[in-house]
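K.L.:
sequence and predicted structure below; questions after.
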Amino acid sequence: MSVITGLGVVAPNGIGVKEFWAATLAGRTGIAELDRFDTTGYPARLAGLIRDFDPIDHLPSRLLPQTDTSTRLALTATQHALADAEVDPAGIADYDMGVATANASGGFEFTHREFHKLWSRGPAHVSVYESFAWFYAVNTGQISIRHGMRGPSSALVAEQAGGLDALGQARRMIRGGTRLMVGGGVDSAFDPWGWLAHLSSGRVSLDPDPATAYRPFDAQASGYLPGEGGAICVLEDAAAARARGARVYGELAGYAATFDPHPDTGRPPALGRAARLALADAGVATADVDVVFADAAGVADLDRAEAAALRELFGARGVPVTAPKALTGRLFSGGGALDVVSALLCLRDGLIPPTFGTATVPAGYGLDLVLGEPRQVAVDTVLVLARGRWGFNAAVVLRTFQNRS
């Protein structure tokens, strides 16, 4: 059995679990105008931005020349997660610890800075660290090196679904005998090239009002807003966690991933199937699910498809649904992992965070979307969903750990 004992958060509305959760319950947004370059003339200018993050406050200075923004955020989140779990990696055999992270963008800002040097000044001016700082696996590698984690490790690329996939992979390694895994996802891509890549999806909201630009499941939904950051979790074998007296946030009880068929086939999207498979993996009936943390694309056809999948699983208004990511934007590989943190805190506190920004949910969606203020309920089982572009789907089931063998 795999349990989660440590949480590390770097989010647009809070760095650290305490700050993030307080902001999420109170509706403090991390959405702001992108100011890292001149965005004059761009059709969209809002994003979920991490403010007041100085890497020198969190990392050794020797790491700064060799790391992209996303890696600095991932290393910081990992340090927070290990501290939260009260784990000292130096006290565990190196091959008993592994790392599984997801990343959708690579080291965007770092590599484009070095490309500019190459084009304008020549190859002699390109950083030697470009050889790895751009790579999707660099967060896994840097975490592994910094904390001496030489056990099974991996890197996954599945856009927004990637963070859940990384946690699923971490659980697989725990089941295979690894004592402790660090898992999750972090992304950041807000240089000019990165912003154009975001806009190329055609799904970024052009609404200039931060309060309404990203309103998932709303009748007036007009797209999503990109964000940066994410979350890292510490996963342990339940027996090992119990033996050391660890505080446990919850059990990662079920996981599944699916891939959508090509639109030309006429077959339905596979998000609902991922949810059913994850519930079956956990041995949980739909009636046992207390809340769903939705993917919540903020795009009308995608919201409609997710609502249909939830109606098919739970019936119309059959389960509370929420999307706290409206306060942060979609964080790509970091989004699912951050929703897992919110879900675990929901389990801990019995509070479902609301979906801020959304005002009117179409009746045809059949959703009991939590709006306005947190909803206090007894929560034992949570389903978390995520979809990535090009057909990736993932789902995890989280349960309270007390009195489970």
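P.N.:
That came through fine. On a predicted model such as this, the values are computed, not experimentally measured, just so you know. Numbers count the residues shown, from 1 in each chain.
K.L.:
use CA for all of it now, contacts and neighbours both
P.N.:
OK.
K.L.:
which residues of the stretch 151-300 of the chain fall in strands?
P.N.:
Remark: strands assigned in the stretch 151-300 of the chain by DSSP state E, counting those that start in this stretch are 154-156, 180-187, 229-237, 250-259, 291-293.
K.L.:
please enumerate the helices of the protein.
P.N.:
Ranges of helices in the chain, per DSSP state H, are 17-26, 69-85, 108-121, 130-133, 138-147, 162-175, 192-199, 238-243, 271-282, 300-314, 333-349.
K.L.:
out of the ones you listed, flag the one nearest Pro216.
P.N.:
helix 300-314 (7.0 Å; CA to CA).
K.L.:
for that closest one, give me every contacting residue.
P.N.:
Here helix 300-314 makes contact (CA atoms under 8 Å, 6 or more residues apart in numbering) with 216-217, 219, 221-223, 269, 271-272, 276, 286-287, 295-297, 317-318, 365-367.
K.L.:
second one coming, line it up with the first:
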Amino acid sequence: MSTSDVVTGPVVTGIGVCAPTGIGVETHWQAVLAGKSGIGRIERFDPARYPVRYAGQVPGFSAQDRIPGRLIPQTDHGTHLGLAAAASALADAGVDPADLPEYEMAVVTSSSSGGTEFGQHEMERLYRHGPSWVGAYQSIAWFYAATTGQISIRHGMRGPCGVMCCEQAGGLDVLGQARRLVRLGARLVVSGGTDASLCPYGLVAQLSNRRLSTVDDPARAYLPFDVEASGYLPGEGGAMLIVESADGARDRGAGQGYGVIAGYAAGFDPPPGSSRPPALRRTIERALADAGVTPSDVDVVFADASGVPEDDVIEARALVETFGPGSVPVTAPKTLTGRLYGGGAALDVATALLALRHGVIPHTVGPTRLAPGCDIDLVSGEPRNTGPRTALVVARGHGGFNAALVLRRSGSD
């Protein structure tokens, strides 16, 4: 079945970005097109004693300027970013939540770490001064669902609310859930994710997976699919998106939005040592089938691009087996931000939607020589003005999570 035969699905009508590439949709998009990296030496604490000293950090973010003051001491930095991105997404969509029925608005976000930095500070108070020094908000600020809860409270959204904890894959899983909620009658869903674990406790926790790059050069530390790939760099931030039915968006004058969520699938890898193959290829195939498209319909793949050599080969093999060697452009703008965990795939979706809207495939900054086994058409050097209409976004999470999301340019039915 071709894209011309696909029934219109839920549309994304608003995007809010708080990422290392900048705050706001246009700032982020221009940084991506220019290949402007948001990775630098970690500034939220002194990283000198740690093997990883570089990360993607949101520049110029001031919680005081973007969220109600009373929420700042009650919530973690990751939730601050999520609240700001959600407010920006609602404004971008032209939505005033007060105009909609409160039980017809939902919130589903992705989280990998919860309020790590907030929790570290409270634990420091506990160890140094005793239990009476631990604030009451520790009981909620550390929680994975804190961002979902705070967004729903701030905007009066009392429909189905939830959080998905699937590491990087969660940023696609929540959009799959948002699509399901719209189909079940939700008027509007705030979805996406932001994470922020750039504190000593959070960094040490991330180091335990042995996938972070310790290369002491920010330009060469995160090189997915490259012969010098050595892991990835962490980052903070992400994106929030507004998902609505196509009819609902048109009825309120929002037009066609950024694009259509056409297909989604999730999978889980077999345990280590199993004779069964990784789940990624099958997950991609199921997402394409769900969207009613064939591999030849896909114009660009936004890769998971872990930067871990064995993972890169698995992903490249899944793409080659699905599309053929070098037959679809593959890109990974996340080399400009680092991997943002719960926020990373949501930011990839935002970038993919902008690529479809503007007819441009952004390039991947960093890799120069593809590693053996990575027989893909990695877009490098500069963006390609090829007018993509259909995009596939791939994400994997530590522990075996896999997800794939198919997006179509609005008006491409």
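P.N.:
Received, thanks. Quick caveat, the model's predicted, so the values are computed rather than measured.
K.L.:
one step back: now the helices of structure 1 as CSV including mean neighbour count?
P.N.:
Output for the helices of structure 1, formatted as CSV (neighbours: other CA atoms under 10 Å):
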stretch, mean neighbour count
helix 17-26, 18
helix 69-85, 25
helix 108-121, 17
helix 130-133, 18
helix 138-147, 21
helix 162-175, 28
helix 192-199, 16
helix 238-243, 15
helix 271-282, 22
helix 300-314, 19
helix 333-349, 27
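K.L.:
re earlier: please check the contacts of helix 300-314 of structure 1 and keep the buried ones.
P.N.:
216-217, 219, 221-223, 269, 271-272, 276, 286, 295-297, 317-318, 365-367 (16 or more other CA atoms under 10 Å).
K.L.:
hang on, the earlier thing: among the helices of structure 1, which comes closest to Tyr255 of structure 1?
P.N.:
Nearest to Tyr255 of structure 1, of these and by CA to CA, is helix 271-282 at 4.5 Å.
K.L.:
against structure 2, where does that closest one fall?
P.N.:
With TM-score structural alignment applied, helix 271-282 of structure 1 matches the range 280-291 in structure 2.
K.L.:
for that stretch, give me the average deviation versus structure 1.
P.N.:
Following the fit onto structure 1, the mean deviation recorded for stretch 280-291 of structure 2 is 0.8 Å by mean CA distance after the TM-score superposition for structure 1.
K.L.:
other residues contacting that stretch?
P.N.:
Taking CA under 8 Å, 6+ apart as the rule, stretch 280-291 of structure 2 contacts 6, 262-267, 269, 294-295, 315, 318-319, 321-322, 394, 402-406.
K.L.:
repeat that for 7 Å
P.N.:
When contacts are defined by CA atoms under 7 Å, 6 or more residues apart in numbering, stretch 280-291 of structure 2 is touched by residues 262-267, 294, 318, 322, 402-406.
K.L.:
ok, stretch 32-48 of structure 2 next?
P.N.:
20-21, 53-57, 198-199, 218, 333, 336-337, 362, 365, 383.
K.L.:
narrow these to those in strands?
P.N.:
Tyr54, Ala55, Gly56 (DSSP state E).
K.L.:
can you say which of these are buried?
P.N.:
Tyr54, Ala55, Gly56.
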